[in-house]
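Participant: Sequence plus the predicted model coming up.
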Amino acid sequence: MVRQKSARPDQTRRLPLVVSALGITLTAGASLPAASAADTAHHTKNGNHAAARQVKPRQHAAPKGRVSSEDEVVTVSSSRQAFRFSKAQHEANSSTHISADTLLNRGVFDVKGLQRVAPNVTIQSMNGTGTTNFFIRGIGFNDFTQNNMSSVMTYLDDVAFPLNTMMSGQMFDVSTVDVTPGPVGFTHGMADSGGEVSIHTNDPTPDWHGGVSEDIASYARSRTDLFISGPIAKNLSFRIAGQTVHGGGWQYDPQNHTHLGNANDGSLRAKLRWTPDAHTTITLTGHWTQDDDQVVVGRPALGLVASQPIPSLGYQQAEWSLRPQFARLIGRSSSLMPSEHNTLWGADLNMSHDFGKVTLSSISAYETERVGEYTDQDATSLSTGDTYRNIVANVFSQEVRLHNSSPSDRLQWDVGAFYNRTRMLQNYYFDFTDYLPQRGYLSETAFRSTQQSISEYGHVSYRLPWNVTVFGGLNHTLDQRALVGLSTQHFGINNLQFNNESTLSAQVSGVLGVQWQATKGTLLYFKTSKGYKPGGFTANNTVSQAQLAPFKPETVLTFEAGFKSDLIPGRLRLNAAAFYDDYHDQQVVGTFLVPNYGPLSQIINAPKSEIWGFETSIEAHPLPHVYLTQNLGWERGTYQIFDNIDRGQTNAYFTKTGVWKGIYDSFAGVDSGIPKLTLNGEADYRRDIFRRYNVEGGVDWMYRDSQAITPGGVGVYRLPTYFLLGAHITFRPKNGPWSVTAYASNILNRQYAETAGNASTTYFYIPGPPRFIGGRMSLTY
């Protein structure tokens, strides 16, 4: 940990932990540097950052060199430590750890924004909807239907969220976020092939605290955050936090003169923590979100029907329409705009007890979602791909974990088991009335899906002489999935019934590695790991039994070497890692062609592919008051064995002849289309002024390389590169309860596309927001 001069007595005070959505970090207990508050909740093990997240250390005397998280204190002052997450510098992984301050300065208020603060990360909404797809180091999964497990698992306070839509509205009152690449599941949770995103929210405090923040920006956008935390009785405390967001719709439809994209959502979270004795912690959490946000409508880039040319629109313009017949079919008002109508809620019980030598923990969780979503996916006023979907889903999970209590022991170990069960009912409605002559009707596809899995895991590490540690872990997972009662009704034409499908898989994954603490501030490591993700099904617009054929599980063998170094303590930190992924049966979105109907997306397996690259993270404090951060990621993916329909050639043939004919091609040696270069960083200037006040200002930036939207995609089938620039300045008293911030995002007002998609006859881009200028006022006590 970096040594710093003590702050003057008149600059310090001791306060309980409050890491609010406003980005203020205050902690009470024993003394630590203020900027290390996030470290205290970040005790980890070799090779996996989340090894001990679920367990609260004993409250009695902590081992030498370690501070118990239940007794820790932070001295809050005008002096700040240059670099955070000091403990993570001694862990054999390349996780990115993100503080609440960083999230606030970069304007990250949802999971999609995390790609602006971590290298080699892509997080995009599917066709502009509430379904979010995660990719880390090129490993991820596009799944509009949510029938299947993501290649990147998401966690909220150690609870696994296998359905990514359930994460909507959860990025408030956040303490830290960890983004971990590579195979996971050896010390906690679910096994996965691509990594995990873990969000940690603030816990109840033993003393009374509260806060409120009001954020107002361009296009009448407002965001309000609040929290209150304190004791109820001896050893019993609570925390209630909430957020509401409105406005911000920056799109405009010149045909019907409507604004598009306004937010309208609210979320609440309540935590109750009971510590009946010094060895036991029980936390009960409940949350609720109502998401009625309008969705951003795509801008058409390619139309396949010559008689229906795509419109020419300005960057902030979009077209959409809802036919009264379709509104009656879905049971919604004819004035409905492209939007979500989602209710998400859940609860979890986290218990841990330290028996002295070992600690036992348990997490029981239940999550549910009710989704009603209307999207105009042809991105025109025609009815060639209007879509509405209902989803009713629930997830139950149970995890039990046992590990040794003392982190000072040479031998560290974890064993545990995880169970997950998901039940889902979906209805998809489509309006193809203007898609002539191939369709020209309304349709509905309905189905149920079931899933359950159980996994057992174990992880050990042993510290050898000469500061060398070896570690290894195993995970065995049994996964069963089924698609039941699927039918498709083409109203007025036919009603298709399909056979049930099921898939069962069992796999063993693992990790093996070594790390060397070469100097006090330099760590070198090497590890190899095997990741596993179960198979599943494609099901939405289904017209053929062959579309429902299960795709196989994917596995990836990863090799990673890296180092972490505080080259100049308090001045320069450099972390870097290189990786190679040997990918088998990679799950990708391919094409299924139905004669006289058209191409449909289908998830298939690419038998063999590879990904390699590197990433670096630099933190520097070169001059007084100046703080710099730079993340750089470079990756390259290539298919080695993969045959499928070439969308570009197939679409070109249809445009020329009016006939759908599948043109197959080999993609061996073809680039898989992941963004090769990603850059993001921040430059801050912080100093005290007028003796009693502090000012902090800075700029941040983000660059993303081009990205293919179909296998081997070029030209219109590829998202262009883009560069974004933002800025912020905050004024606050050094020891006062308030702060005032002005900020701007996309200062250069760049026109860019965040993601892309296609529906029936149209390929479209989902545009990113234009320049936003805003201000924020916050008050805490």
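Facilitator: Right, received. Where do you want to start? Residues are numbered from 1 along each chain as shown.

Participant: Please make it C-alpha for all contacts and neighbour counts, starting now.
Facilitator: Noted.

Participant: for this protein, which helix is longest?
Facilitator: helix 647-657 (DSSP state H).

Participant: buried set for that one?
Facilitator: Arg647, Gly648, Thr650, Asn651, Tyr653, Phe654 (16 or more other Cα atoms under 10 Å).

Participant: Adding distance to Ile611, write those out as JSON lines.
Facilitator: As requested, the buried residues of helix 647-657 are exported to JSON lines (distance: Cα to Cα, whole Å):
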{"residue": "Arg647", "distance to Ile611": "23"}
{"residue": "Gly648", "distance to Ile611": "24"}
{"residue": "Thr650", "distance to Ile611": "27"}
{"residue": "Asn651", "distance to Ile611": "29"}
{"residue": "Tyr653", "distance to Ile611": "32"}
{"residue": "Phe654", "distance to Ile611": "33"}
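
Participant: just curious, which of these is nearest to Asp265?
Facilitator: Using Cα to Cα, Arg647 is the member of these that lies nearest Asp265, at 37.5 Å.

Participant: you'd agree that closest one is up against Val589?
Facilitator: No - using Cα atoms under 8 Å, Arg647 is not in contact with Val589, being 11.3 Å away.

Participant: let's bring in a second one:
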Amino acid sequence: MSRALILGASSFALLSTPAFAQDSGQATENSSDQPAGTGSYRPGEIVVTAQFREQKLQDTPLAITAVDSALLEARSQDDVQAVAQQAPSVTLREQGGAYGASMGASIRGIGQFDFNPAYEPGVGMYIDDVYYPTLTGANFDLLDLERVEVLRGPQGTLTGRNSIGGAIKLFSKKPEYETSAFAEASYGTRDRLELRAGMNFPITQNLYARLSGVHKEQDGYVDQVDYGCANPDNPEGIAPTIGNDGTGSTCVLDKLGGQNYSGLRGAIRWEPSSDIDLMVIADYQNSDRTSAAEVQLVGPDNFDCGRFCTYTNWFLPAAGDAGAYYTSNRNKFNGWGISGHADIQLSDNVQLQSITAYREYNNKWGTDDDFSPNPAVAAGGINDLDFWFFSQELRVNATLTDWADVTIGGFYSDQRSTYWTQQDIRYFGPEPLQFIGNDPVNADSKAAFGTVILKPTYGLTLTGGIRYTEEHKDYTFVRRNLQYEQAPIGSGIEALDGLKSVYDGDRVDWRISADYRFSPAVLAYVTVSTGFKGGGVTARPFLPTHATEGDFGPETVTAYEAGLKTNLFDRRVQLNLAGFYNDYKDIQLPLSDCSAYGGGPCAVRANAGDGEIYGFEAELNAEPVDGLMIDGSVSLLGSKYTFIADAVGTSVQDDDPIVSPEVQFSAGIQYEVDLGDTGSITPRIDISHRGREFHGHALDVVSTDYEYYKAYTLANARLTYRNADRDLSVALELTNLFDKYYTTSRFDSVYNFARTAYTQVGRPREWRLSIRKEF
């Protein structure tokens, strides 16, 4: 950790040096004026709406990473997960194959990584101010976006429940009156093909539309190999499922980690007058790809296929009530949503905003939990998750005087999930535990909120906010035999059929903040705020008492933060600093001892821990000379548990970190070389570092080395040519430039039964050539 701290600090210092060498004077112009230079993006000038009103990033007293479309393009970032590489204290991770098309998220060590609808996210995800309430389907493609805002720290009064760690907000480009269009085509490693296009056009003088679409496909990078085919004389006697020509070339069944995604977005906007702005946005997305790129981490040596190879087969032989069958290595996601946005200026000082939204999706996937070809230890399942969600939000923004602004509003949401699953648990006892679940999960939430912003004297702003939330969730358990005719017999699980687990709760969150502008170049702020992640119910009970008594309340945080935002050296440098301390209470943890819930195997979740999280973050954006852009970030985090319930057992221990990695940093630099009438050429390089990340103790019996994912540093490079009119660009990019081998997630839940565990591996070095034309 000390080496990483030194490296991170040194990199940040090096990035800062060129900018400070330019000018030692203080900026004297107002911070809202246009900055110097001619660069293509200006993070300090991005207008954000984190406080429900338009403010420049450097005028907003919150820890925010804001990235506009130009910087997204410069960094070769086309999905929301990629943005996390440059945002301090942020983890966005596409989950392994056992969790479907889901993405885990945490900010400052607080988040959630289980897709099950019984559990709530810990980071709020928003698209055009519409809340996205699940981890499933959350790795959004950044299609036709205006900007991304990453709000760090609890947003309990602003965005509400489940933003205990923070919030990530995506804003698409709005339709405008001007006619414009773009088209982009890319080709790259493993037959990567990507097509993007969009157009903006007026329908009438006050009515305009915007349409955009994307399709991307790419072969996977982990070979799924037929074990019997590649090892015809294997000691287990496993027969091949495909022919073998003696060379092994025909033994590859599939390629894991591939892409096959299509998405459409459309918006229509009506402005009948300067006081009324109405917009409807609709989107559709479809993905049908192979499962995540995972390989064996622990298991028999003869089942170790290699760094980018696996022998897993998604096959279960006949056992119990089940005949032999394949669970499928496909991951299929299909979803759509529509939202209506009304922005009405009721008077010079009063604005009404209404946001109405509906979304639904379906995700189907299979799992091979033992991740091996061994039929003697097979375990897996089939999953089919249906979901729909409705929400309505109203806000009124009012300017009471020239020194007082107020926002009041209300929010309502209703969501339904139906989680169909066929579970084949062969490690439960002498007989396999096999059942079909078809569990309906209902949840709704109501909230009322208000924020007051006061400016009692020049340079000083005081902000106070409060939010009251009520939430309800009920989960009905369906447990039937594999023929779906009657409740299964044995193991006590038949008693779960028809049981309903219910959670009801409410919560008040608040925020108090003060910021002071010492000069046009320097803004300092302090804030105290609270947030919570919603309560819920135990999703995977083994006994009726686990279901009926296994509900749990919200986990909460009280956060203390101080920060500094600067526009230095004639606004060529934006340097933002933040330090924070989180008092983290009622942490939702899995139990290993269910004595208080009737005994038996235990998968109950409860409010079973308290802790502290603290840290420092810095972000830099600089243009020391025209055309040279430098950006960087660093986060240093620490944490400790102050209480862990005895029922948690050894899965979480007193000296375990709550938050990891403790060190993250990133740096990027680009320089646009002017070629006169020929155009320009811009080389860019980015690096990002993640320190070691704590996983858990499940594999301690093998080696304590498996407690952590190893630290890694990635580098990306991009070379872009633009013509003189800047409407045509050609870019060559390399990701994972030094071909670093690293792992991002792990599944080890069946190790005690199968003696196997597997891990998701990151993408190897890849190249892509892109051509983009704007009209």
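Facilitator: That came through fine. Quantities reported herein were computed from a predicted structural model and do not represent experimental measurements.

Participant: TM-score them against each other, please.
Facilitator: Superposed pair, TM-score by TM-score structural alignment, normalised by the length of structure 2: 0.84. Supporting alignment: 695 aligned residues with a Cα RMSD of 3.0 Å.

Participant: about what we covered before: tell me how far the longest helix of structure 1 lies from the chain's centre.
Facilitator: Put simply, helix 647-657 of structure 1 sits 35 Å off its chain's centre (Cα atoms, centre = their mean, to the nearest Å).

Participant: Tell me the helices and strands packed up against the following helix or strand past that helix.
Facilitator: Later in the chain than helix 647-657 of structure 1, the nearest helix or strand by DSSP states H and E is strand 664-666. Judged by 3 or more Cα pairs under 8 Å, 6 or more residues apart in numbering; DSSP states H and E, strand 664-666 of structure 1 is in contact with strand 643-645.

Participant: Contacts for the strand it packs on next, please.
Facilitator: Defining contact as Cα atoms under 8 Å, 6 or more residues apart in numbering, one finds that strand 643-645 of structure 1 is touched by Gly590, Thr591, Phe592, Ala606, Gly662, Ile663, Tyr664, Asp665, Ser666, Phe667, Ala668.

Participant: To what extent does it diverge from structure 2 after superposition?
Facilitator: Compared with structure 2 after fitting, strand 643-645 of structure 1 deviates on average by 4.9 Å (mean Cα distance after the TM-score superposition for structure 1).

Participant: so what sits against both of Arg647 and Val589 of structure 1?
Facilitator: With Cα under 8 Å, 6+ apart, Arg647 of structure 1 and Val589 have common neighbours Thr710.

Participant: Break down the stretch 51-200 of structure 1 into its helices, ranges please.
Facilitator: 100-105 (DSSP state H, counting those that start in this stretch).

Participant: The stretch 101-250 of structure 2: strands as residue ranges?
Facilitator: Counting by DSSP state E, counting those that start in this stretch, the stretch 101-250 of structure 2 has strands at residues 103-107, 110-112, 123-127, 130-132, 145-152, 166-172, 180-188, 192-202, 207-218, 222-225.

Participant: which other residues reach the fifth one?
Facilitator: The contact list for strand 145-152 of structure 2 (Cα under 8 Å, 6+ apart) reads 48, 50, 62-69, 87, 89, 107-108, 165-173.

Participant: Can you select the buried ones from those residues in PyMOL?
Facilitator: In PyMOL, a selection of the buried entries from these looks like this (16+ other Cα under 10 Å):
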select buried, resi 48+50+62+63+64+65+66+67+68+69+87+89+107+108+165+166+167+168+169+170+171+172
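
Participant: Which residue ranges of the stretch 1-150 of structure 1 form strands?
Facilitator: Shown for the stretch 1-150 of structure 1, the strands assigned by DSSP E, counting those that start in this stretch span residues 13-14, 18-19, 25-26, 75-76, 96-99, 121-125, 132-136, 139-140.

Participant: Could you measure from the aligned partner of Pro520 of structure 2 in structure 1 over to Glu610 of structure 1?
Facilitator: Under the alignment defined by TM-score structural alignment, Pro520 of structure 2 corresponds to Lys520 in structure 1. Shown here: Lys520 of structure 1 relative to Glu610 of structure 1, a distance of 36 Å by Cα to Cα, to the nearest Å.

Participant: Same drill for these two, tell me which one is more crowded.
Facilitator: Regarding Lys520 of structure 1 and Glu610, a neighbour count based on other Cα atoms under 10 Å identifies Glu610 as having more, with 21 against 11.

Participant: Which of the three states applies to the more buried one?
Facilitator: The local conformation at Glu610 of structure 1, judged by DSSP: H, G, I helix; E, B strand; the rest coil, is strand.

Participant: ok, so what distance separates the counterpart of it in structure 2 from Gly638 of structure 2?
Facilitator: For Glu610 of structure 1, the aligned position in structure 2 is Glu612, judged by TM-score structural alignment. Plainly put, Glu612 of structure 2 is 8 Å away from Gly638 of structure 2 if you go by Cα to Cα.

Participant: picking that back up, so for Val371 of structure 1, which of the strands of the stretch 1-150 of structure 1 sits nearest?
Facilitator: strand 132-136 (13.9 Å).

Participant: The closest one: how far from the chain's middle?
Facilitator: Chain-centre distance of strand 132-136 of structure 1: 6 Å, with Cα atoms, centre = their mean.

Participant: So which residues make contact with it?
Facilitator: Taking Cα under 8 Å, 6+ apart as the rule, strand 132-136 of structure 1 contacts 112, 120-126, 140-143, 150-152, 164-165, 181-182, 194-195.

Participant: Just give the number of residues close to the residue opposite Trp365 of structure 2 in structure 1 once aligned.
Facilitator: Matched by TM-score structural alignment, Trp365 of structure 2 corresponds to Glu373 in structure 1. Counted by other Cα under 10 Å, the residues lying close to Glu373 of structure 1 total 22.

Participant: which residue packs closest to Glu373 of structure 1, ignoring adjacent ones?
Facilitator: Distances taken as Cα to Cα, 6 or more residues apart in numbering place Glu340 nearest to Glu373 of structure 1, at 4.5 Å, with adjacent residues excluded.

Participant: Repeat that for Asn475 of structure 1.
Facilitator: Nearest residue to Asn475 of structure 1 in three dimensions, chain neighbours excluded: Tyr457, at 4.3 Å (Cα to Cα, 6+ apart).
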